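S.K.: the following comprises the amino acid sequence and a computationally predicted model.
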Amino acid sequence: MINVAPVILCGGSGTRLWPLSRTGFPKQFLCLTGSESLFQQAARRLSDLSSEDILVSDPLIVTGEDHRFLASEQLREIGVALGGALLEPVGRNTAPALTLAALAAIEGEGDPILVVTPADQTVIDSTAFSSAMQSAIYEAEHGSIVILGIVPDCPETGYGYIQIESCTSSEEVLTVKRFIEKPDESTAEAYLAEGGYFWNAGIFVIKASVWLKVLEQFRPDIFDATCSAWSKRTIDSQFTRPGKAEFSMIPSESVDYAVLEHCPGSAFPIKMVPLDAGWSDLGAWDAVWKVLPKDGDGNAHIGDVLTTNSKNTLVHATSRLVGLVGVKDVIVVETPDAVLVVDKSHSQDVKHIVSTLGRQRREEHTLHRKVHRPWGWYDSIDEGGRFKVKRILVKPKASLSLQKHHHRAEHWIVVRGTAEITNGSQNFILTENQSTYIPLGEVHRLANPGTIPLEIIEVQSGGYLGEDDIVRFEDNYGR
């Protein structure tokens, strides 16, 4: 049996897909092309690689502290067990991230093949994907570094390219000649006309020991610094945290720059398997439009949308009706707290709006109105000078931390389910249509002892209503 350890690189913020993608809920966790998020689609694709001679373990996730519960919950929703989560204290690009995964994978005295993919891509033909990946796995078993090259269908300037050595049409595994930076349009057109060029999707297959060996050869500084951070790791259930101070000292570098671009012609063979499976990285809203089903006028609509005399539009409505009249090549993305309208040809420029939001320190840069937490979520539905109203959902058997606030009091009204309340020295149960009052400064906790979700309406009142006005005494999630 060939042992395979899937590795999902789950970083990035997807700024060009704002306002749906935000720092607190980035694009890999969004359902953009169906009923599952891009992260869930990636996990499912990798788990489907098993065959008679390929044994696929539970996936390793490399992500940040803020997204650890979101990732584990989304895996639970699709029935995929978490093999482990490696939590980066700061972003250091993909080379250190993969090194953490390789160090974790070889701890069990084995040397599995790492199948590495970003979490924010989509593939239409899952059968073709599995076939290409299995070919790559067989090649990597012999010690090669294997990458997947996307068969190009247009002169794309947003991707790096891979040039292969000359080959025959019958070859499944090709030899990489060189890697090329993102080209201008005329150069990209020449690549397509000449043939032998593929898009670099950032998907690759390599034995854990081979990755560590080749990294030590080409970037010993990254290798040594990441090993140092790994030696200072702490483990909390399935979450592994490398040493923060040590990890912060690692040079930030991608897998491509650190290693892969140095491999052609070196002692480390690097191969490529073509992938023609309807791949997209959904890097901007125009890419989302391309992969979605469309009507006869080229319109792709999600949510409550009405149009007349409009062509080639994308509308993503999440909370209200959106109407379009007499427009074309327009993208409209509606969320409860922000609306984006952009010409389809300027989709890449959405990142400038996000940069402005960041400079102004606006909440729309990082959080949705509806904020997910490990115990459930809350939705801030109204706010005034000295009050805020939230709708709160607590998952079955989950609870918030034991806490208090210095600047606000709270009123809780149960609208669904059963609430177990700690309010100072009192402990009691509330059911639908019952309520309680939490005085300013009182130690309290909200829990759901039942088997259905608990929903309450919370009315906060006070002089300061920020989320940082919280003192935790006990917390099930290590916050």
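M.R.: Happy to help now that I have it. On a predicted model such as this, the values are computed, not experimentally measured, just so you know. Residues are numbered from 1 along each chain as shown.
S.K.: only C-alpha atoms from now on, for both contacts and neighbour counts.
M.R.: Noted.
S.K.: all helices for the stretch 251-400 of the chain, in order.
M.R.: Taking DSSP state H, counting those that start in this stretch, the helices of the stretch 251-400 of the chain run over residues 255-258, 285-291, 350-359.
S.K.: distance to N3 and mean neighbour count for the ones you listed - can I get that in CSV?
M.R.: Formatted as CSV, these follow (distance: least, C-alpha to C-alpha, whole Å; neighbours: other C-alpha atoms under 10 Å):
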stretch, distance to N3, mean neighbour count
helix 255-258, 22, 17
helix 285-291, 33, 19
helix 350-359, 40, 15
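S.K.: okay, pairing it with this:
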Amino acid sequence: MALTTITPVLLCGGSGTRLWPLSRKSYPKQFVPLMGEETLFQASAKRLSGQGEGLSFTSPMVLTNADFRFIVTEQLQAVGIDPGPILIEPEGRNTAPAILAAALHAASTDPEAILLVAPSDHVVPDADAFHAAVARGLTALEKGDLVTFGITPTHPETAYGYLELAGPPEGDGAPVALARFVEKPDAARAAEMVEAGTYLWNAGIFLFRAKQVIEAFQTHAPKLMGPVQASLDEAKTDLGFLRLAPGAWSGAEDISIDYAVMEKATNLSVVPFDSGWSDLGGWDAVWRESGPDADGVVVSEHATAIDCRNTLLRSESERLEVVGIGLENIMAVAMNDAVLVADMSRAQDVKKAVAALKEKQSPQATAFPKDHRPWGWFESLVVGGRFQVKRILVHPGASLSLQSHFHRSEHWIVVEGTARVTVDDEVKLVTENESVYLPLGCVHRMENPGKVPMVLIEVQTGTYVGEDDIVRYEDLYARG
């Protein structure tokens, strides 16, 4: 039997504020290991790869922003997936412009290309069942329909939008005509819809041919066509990424594909899916998907629950133990720089905490403790008025930029691996338990010439130790 080729389109530009403090603007939930060792992004990419149920997936097309571009490639390579095109959005304009850009890019080489568009932060435990649902959606695609996927509700949920079906599902998972989209309901209305049996959760996953969705945009959202096409036409290639042109992109309306196209389209079919799904839209969802014990308790490796019920205790640091005693309906998530404690029923209000922290200008609102860079990552261990101590990890073969500083000098102490260090005109190897001094104003660079990660401790001293005190002369990653 011939396989149907499908191009996955992964959307990964969101911030995931409802899973703070683990998910933050600088490193959102799709890139962190929320469920097991793999990240949600990696699990999504693996789910939409290879072959299954008569399907053959190409390398994924990814839409993200500049801050995440190297994280995307690093995480795909870590699970053995070669990325397809990676489109860099100059700014977030919601899902409609992003999906249109993906469709136009695909159509430039194959208007008949079948695209499966999915957020990269969902949990779908049964990949085979999902592939089977996609295969069922192909039957509607052949009729010229746009296809979306609806999740059979397991409980009344107020955090999701719903899809009202034109009739009850047949039970075989075959596509059903859509009656209308329904906004996120209150608890009473959600209970009524679940009881009715003709409503599904809106998963935000779509299947269509590139030319068909472009025609839908031309019909229902024609004002998006000009800015998005111009941004794609003027896009620049940068180290294998495709940077959409910011000027034209800024003229695109900030709007979801549901509002722009899907709610207006008359050729929309829904494939019911009932084999397990979650968008992990809050810590209550993480608790549910983690499999609570007989007392309803979920704990991480560095957490202990004593006489607790219906509680989530999670520590994200091996140096920080979380202990709960006599807790009920509580979620507690601890990191090195922030701790969340809340009633389980207030999971959707965590985003209010982020807003409050932004109001008081707390860096914890948006900045992740580990600052991920294309060469590795660093974290601040101690920060004082005129000094800072960092731990820095550099990937094998990676290199920091050739740079200098106006306001600080630095000491580097290698604690794992070997560093090749440039200080002005001198280049030397620095091995474990050796150090090097970088005087104020010197031109310097750090590289990892080895095959294992290199770790060092950096001690900065000076009148200013901010990250913007960097003058770059050369950079493998084309940063300004």
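M.R.: Nice, I can see it. Everything numeric here is computed off the predicted structure, so don't read it as measured data.
S.K.: please state their TM-score.
M.R.: The TM-score (TM-score structural alignment, normalised by the length of the first structure) is 0.96; 474 aligned residues with a C-alpha RMSD of 1.4 Å.
S.K.: with distance to V443 of the first structure added, can I get the helices of the stretch 251-400 of the first structure in a markdown table?
M.R.: Formatted as a markdown table, these follow (distance: least, C-alpha to C-alpha, whole Å):
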| stretch | distance to V443 of the first structure |
| --- | --- |
| helix 255-258 | 48 |
| helix 285-291 | 45 |
| helix 350-359 | 34 |
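S.K.: indicate which one of the ones you listed is closest to Q74 of the first structure.
M.R.: Closest to Q74 of the first structure of the helices of the stretch 251-400 of the first structure, according to C-alpha to C-alpha: helix 285-291, at 21.2 Å.
S.K.: compute the number of surrounding residues for D304 of the first structure.
M.R.: 14 (other C-alpha atoms under 10 Å).
S.K.: same check, this time on D184 of the first structure
M.R.: 12.
S.K.: from what I see, it and Y161 are in contact.
M.R.: No. With contact defined as C-alpha atoms under 8 Å, D184 of the first structure and Y161 do not form a contacting pair (11.6 Å).
S.K.: tell me who's in contact with the counterpart of E38 of the second structure in the first structure.
M.R.: E38 of the second structure maps onto E36 in the first structure when the alignment is built from TM-score structural alignment. Applying C-alpha atoms under 8 Å, 6 or more residues apart in numbering to E36 of the first structure gives the contacts L30.
S.K.: coming back round to it: looking at the helices of the stretch 251-400 of the first structure, which is nearest to L446 of the first structure?
M.R.: Of those, nearest to L446 of the first structure by C-alpha to C-alpha is helix 350-359, at 32.8 Å.
S.K.: post-alignment, that closest one versus the second structure, mean distance?
M.R.: Here the mean offset of helix 350-359 of the first structure against the second structure after fitting is 1.4 Å, by mean C-alpha distance after the TM-score superposition for the first structure.
S.K.: now do the buried residues in the longest helix belonging to the first structure.
M.R.: Ranked by residue count and defined by DSSP state H, the top helix of the first structure is helix 126-140. Buried residues in helix 126-140 of the first structure, counted by 16 or more other C-alpha atoms under 10 Å: 126, 129-130, 132-140.
S.K.: so can I have CSV of those showing distance to S57 of the first structure?
M.R.: As requested, the buried residues of helix 126-140 of the first structure are exported to CSV (distance: C-alpha to C-alpha, whole Å):
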residue, distance to S57 of the first structure
S126, 19
F129, 18
S130, 16
A132, 19
M133, 15
Q134, 15
S135, 18
A136, 17
I137, 14
Y138, 16
E139, 19
A140, 17
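S.K.: if we can go back for a sec, right, and the helices of the stretch 251-400 of the first structure - which one's nearest V325 of the first structure?
M.R.: Of all those, helix 285-291 comes closest under C-alpha to C-alpha, at 18.6 Å.
S.K.: could you find the closest non-adjacent residue to F247 of the first structure?
M.R.: Among residues not flanking F247 of the first structure along the chain, A229 sits closest, at 5.1 Å (C-alpha to C-alpha, 6 or more residues apart in numbering).
S.K.: and that neighbour, which of the three is it?
M.R.: Counting by DSSP: H, G, I helix; E, B strand; the rest coil, the backbone at A229 of the first structure sits in helix.
S.K.: sorry, back to before: now the element after the longest helix of the first structure, going C-ward?
M.R.: strand 145-150 (DSSP states H and E).
S.K.: which elements pack onto the helix or strand following that following strand?
M.R.: Using DSSP H and E, the next helix or strand after strand 145-150 of the first structure towards the C-terminus is strand 161-164. Helices and strands touching strand 161-164 of the first structure, by 3 or more C-alpha pairs under 8 Å, 6 or more residues apart in numbering; DSSP states H and E, are strand 174-180, strand 197-207.
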